[in-house]
Structures are given as structure tokens and as C-alpha cells.
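Novice: Generate coordinates for the sequence data below:
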Amino acid sequence: MSHSPAKTHRMFELIEPIATVTYSEVPNEAFLAVGMRNYWDGYFAGRAAPLGLASAEVVHAVFYNFADGEVARHIPWVWGKITPQEAIALRQRGSAAALRQMIGDLAGSPGLRRAADLATRAAVSAPTEGRALYAGLRALDIPEEPVAKLWHAATLLREHRGDGHNAVLVAHGIGGTEAHVLMALALGMRAEEFGRIHHLPKARLAAVVDGLRDRGLVDAVGKFTDAGREIKERIEARTDELAAPAYDVLAPEELDELIAGLEPIAAAIPVDDH
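Specialist: All right, here's what the predicted structure looks like:
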């Protein structure tokens, strides 16, 4: 079953806030309580856990868009405080609690239960080849409780899309930090203002921008050229195309129902909480 690109992209917009509640305060506090030193320890422990005791080099390769050395500040240190299995369970509990808190009465609604079921059908139906993080998540048990089940499904769909996105970046010769610069520009920000890279040494970030400028993707004042904007749009479109097979299992009316069911849930999640 083939669905329109617009619907595939709409699913991305809806699952993103649901999946990323995992980076909000409640899960963060849970990781700090078991010995994590800071937010990023919990981030890497929770997100990398489905890969098992993978080295920093492997996590860096799979996550793709962190600067050299960033992963190694946390992996494998975190595995001296928590096992991957414990991190998976902690992340799920904390994320479900955060989502439940954010959406209020929607947590117990029939609409959420139906959305969780439909999203899960999609989330476990996509091919795993070439998608390491998605494959690791697919090996985990599916939660039975509806809110946890919905968060888990959204996370699967997000990481499935993310693995595909990384493949598209590689195919276009865009490195991880370069991808963040392009994202910043797409959001109308300067590279040094973007949250994921603003902490990098100025000379290091300037070198990345200079490299994009040399390729004709960024102009003299650090904004998109027409070529830069075109490649960013092409990458996003191809990413959506690679994400689409996850939804082939759903009939058109089921995907429409899923979108309608997710919209009030996603809208209830505060934008600044993750």
C-alpha cells in the first residue's frame, strides 16, 4: 500500500514530539537518580542501550551527527553505572510517565489506545536491513500499557526514519556536523546559535561552515545558497521516501485514522519540554 509523501511527512511531524518526550525532565531525573552525571550520560545510555555494550566508535557511527569525541565522554563510562537492559527499562518508564503527565486525560482515552495499536503495526513492519538502531529497538518487547506502547512505537518509527536519514546524508556527502549546520539554516538560525552544535569550539564550527561554503552550499554571510537549499530539500524528501515503507501495512483509511488520533496527542505536548 503506497501513501502520499504528504502523509508520510505528517507522520514524522506527529511522532517526533511523542518520541522525544524521552529527552524531557522526568526521564532525565530518573537517569540522574541512578548515577548519571548529567543529561548527556542519560541520553547516551538510554538511546544507545538497544545496541548493547557497543563501543563509543560504534555508537558514534550509528548516531552519525555528533562531533568527534562527544560520544566517548559518555560511552562506555555509563555502562559502569547501569546495564543496557536497565537503561532500556528506565527510559521506557520515564518516557511513559512524562508522556502521561503531558497529555493528561488523553492518556486514558480510547483514541490513544487505538493510535498505539495502529502505530505499533506500522512500527514493527518496516525492513531492518541497513538500519542498526531501528533493528535494535525492534528486538525489544512491546509494552502492553497503552501510553508506553505509543511512546515505544513512536520511537521505533523515529529511529527507522533517522537511520534512513543518515543513509541519505552519507549518499549526499553531508557529514554529521554539516547536517546540523544545514538544519540550523533551514530554521533561520546561524550555525553558532543551534543547540546541538553551539558548544563546539568556534574555529571548529567555522571550519565546517567554510567547507560548506567551498562546496557552494553556504554563501559569504553564512546563509543558504540556492544549491544549499535545494540539497537540503532533496535530502528531506528522500528521507520521507525511505520512511514510507513502515506505513505500507496500513490501509489508507487506517493511516488517516492514525494521523487523526495522533494530532491531539502531539498538540498536547509542550514544545519546549524536550
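
Novice: can we go C-alpha only for contacts and neighbour counts from here?
Specialist: Noted.

Novice: so where do the helices sit in the stretch 51-200 of the chain?
Specialist: Ranges of helices in the stretch 51-200 of the chain, per DSSP state H, counting those that start in this stretch, are 56-63, 84-103, 110-123, 132-138, 146-171, 176-186.

Novice: Can you check which of these gets nearest to Glu193?
Specialist: When the helices of the stretch 51-200 of the chain are compared by CA to CA, helix 176-186 sits nearest Glu193, at 7.8 Å.

Novice: for that closest one, packing partners?
Specialist: helix 202-214, helix 226-243 (3 or more CA pairs under 8 Å, 6 or more residues apart in numbering; DSSP states H and E).

Novice: CSV for those, including distance to Leu90 and mean neighbour count?
Specialist: What follows is those, written out as CSV (distance: least, CA to CA, whole Å; neighbours: other CA atoms under 10 Å):
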stretch, distance to Leu90, mean neighbour count
helix 202-214, 34, 15
helix 226-243, 28, 17
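
Novice: Next, the second sequence, to be compared with the first:
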Amino acid sequence: MRERASAAALRQMIGELAGSPGLVRVADLATRAAVSAPAEGRALYAGQRALDVPEEPVARLWHAVTLLREHRGDGHNAALVAHGIGGTESHVLFAISLGMRPEEFDRIHHLPEAQLAAVVDGLSSRGLVDAAGGFTDVGRETRERIEALTDELAAPAYDVLSADELDELVAGLETIAAAGH
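Specialist: Coordinates of the predicted model:
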């Protein structure tokens, strides 16, 4: 049901592009990358990977990018854990990276103010957040290391593609994204 609804919404957003040979090619490249990614330690990716790959190109593309997103997300979670960052802490740090106060961020705004203050205090005591609620140099460097590790952990999914195929995939996805706006 979720797949059908998502594919239908994507089809509606991109119009005529949905039936194009270019979309079929992008779906094929994305699927090759998505199903080749390592599943070890990636519970969300592995769960999605266990589902059948759809035949219809738009549904196949949606499925492939979902797999790639979950693969990257699982790697991001591993990078956070490797840097000693927990769930609420990661949301606080993300809010700060957006220039927001944590209590304004939609993923955690519902938490009690005292709980958020304790998380910020903990991040501050670790030298990641300054008194004004922004990143310290150490906090900024930690975030950059986490993002770099996330990129590194996501990269093996694309090893199955040649450099030209990867460029073709990126260009095709950019075209599809532009059509959806």
C-alpha cells in the first residue's frame, strides 16, 4: 500500500517524465546501487531490502531511493553512536546546525524544557555547545567528522556503478527532482 501510494504521488509530481526511457535508466541504476549495498549492521536497510523490488519503473525508483536512504541513515546512526551522540542529542545538534534553538525544532519541541536543557548542558559539559547555544569549535569538528563518516559508510552502495553511471544517476535524479517542483 505504502509503495503504491508513494509511486502514484511521484508519478503525479513528475508528469510525463514518469514514462520516459530516462526514468527507466535512472531506476535501473539506482536499483543496482541499492541492492548491492552491504546490509551488515543496518537493520532498517535490511528490512527494506527484504521486500521485493517492484517491476514498474516509478515504483522501482521509489523503492531504490528508499533503500539508499535507509542505508545511509543506518550508517549515520552508527557514526553518531561511534561519536557518543545519542538520539535526543543528535536532534539538538541538528537544530543547532540549522541555527535553531532546540525547543523550536519540530522533532523535539514537545519534550519538557528541563529535559532539553539537561541535554544541552550535557553537550556543553562535553565541549560541543557553547554558553550561547551554538557550536564550539570542537562541536563543529565533531559534526563534520560524523558527516564525513556517514558519507564514507554510504559510499559502498555506489561501488557497483562506474564513474560515468554514477554521474548519469546523479544527473537523472536531479532532472526528476526538478520536475517534481
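
Novice: what's the most buried one of the helices of the stretch 51-200 of the first structure?
Specialist: Comparing those on average neighbours per residue, with mean count of other CA atoms under 10 Å, the densest one is helix 146-171 at a mean of 23.

Novice: Give the aligned range of it in the second structure.
Specialist: Under the alignment (TM-score structural alignment), helix 146-171 of the first structure falls on residues 57-82 in the second structure.

Novice: Measure the mean distance from that stretch to the first structure post-superposition.
Specialist: Following the fit onto the first structure, the mean deviation recorded for stretch 57-82 of the second structure is 0.6 Å by mean CA distance after the TM-score superposition for the first structure.

Novice: Stretch 23-32 of the second structure now?
Specialist: Stretch 23-32 of the second structure: mean distance to aligned residues in the first structure after superposition is 0.4 Å, counting by mean CA distance after the TM-score superposition for the first structure.

Novice: matching residues in the first structure for that stretch?
Specialist: Going by TM-score structural alignment: stretch 23-32 of the second structure matches residues 112-121.

Novice: Contacts for the matching stretch, please.
Specialist: 106, 146-147, 149-150, 153-154, 249-250, 254, 257-258, 261-262, 265 (CA atoms under 8 Å, 6 or more residues apart in numbering).

Novice: Pick out the most distant pair among those.
Specialist: Greatest spatial distance among the contacts of stretch 112-121 of the first structure (CA to CA): Leu106 and Val249, at 25.7 Å.

Novice: check contacts around the residue lying farthest from the centre of the first structure.
Specialist: In the first structure, the greatest distance from the average C-alpha position (CA atoms, centre = their mean) is reached by Ala220, at 31.3 Å. Taking CA under 8 Å, 6+ apart, we find Ala220 of the first structure in contact with Arg213.

Novice: That one -> the second structure?
Specialist: The criterion is TM-score structural alignment: under it, Ala220 of the first structure has Ala131 as its aligned partner in the second structure.

Novice: So its match belongs to a helix, correct?
Specialist: No. Counting by DSSP: H, G, I helix; E, B strand; the rest coil, Ala131 of the second structure is located in no helix; its state is coil.

Novice: State the distance from it to Thr175 of the second structure.
Specialist: Separation of Ala131 of the second structure from Thr175 of the second structure (CA to CA, to the nearest Å) stands at 44 Å.

Novice: sorry, back to before: and which of the contacts of stretch 112-121 of the first structure is nearest to Met183 of the first structure?
Specialist: Ala154 (21.7 Å).

Novice: what about the aligned residue in the first structure for Asp167 of the second structure, helix or strand, and which?
Specialist: Superposed on the first structure with TM-score structural alignment, Asp167 of the second structure falls opposite Asp256. Per DSSP states H and E, Asp256 of the first structure falls inside helix 252-267.

Novice: Could you check the angle that helix makes with helix 84-103?
Specialist: An angle of 80 degrees separates the directions of helix 252-267 of the first structure and helix 84-103 when computed by axes from the mean of the first three to the mean of the last three CA atoms, to 10 degrees.

Novice: Quick check: buried residues in helix 252-267 of the first structure?
Specialist: Pro252, Leu255, Glu257, Leu258, Ile259, Gly261, Leu262, Ile265, Ala266 (16 or more other CA atoms under 10 Å).

Novice: Cool, thanks, signing off.
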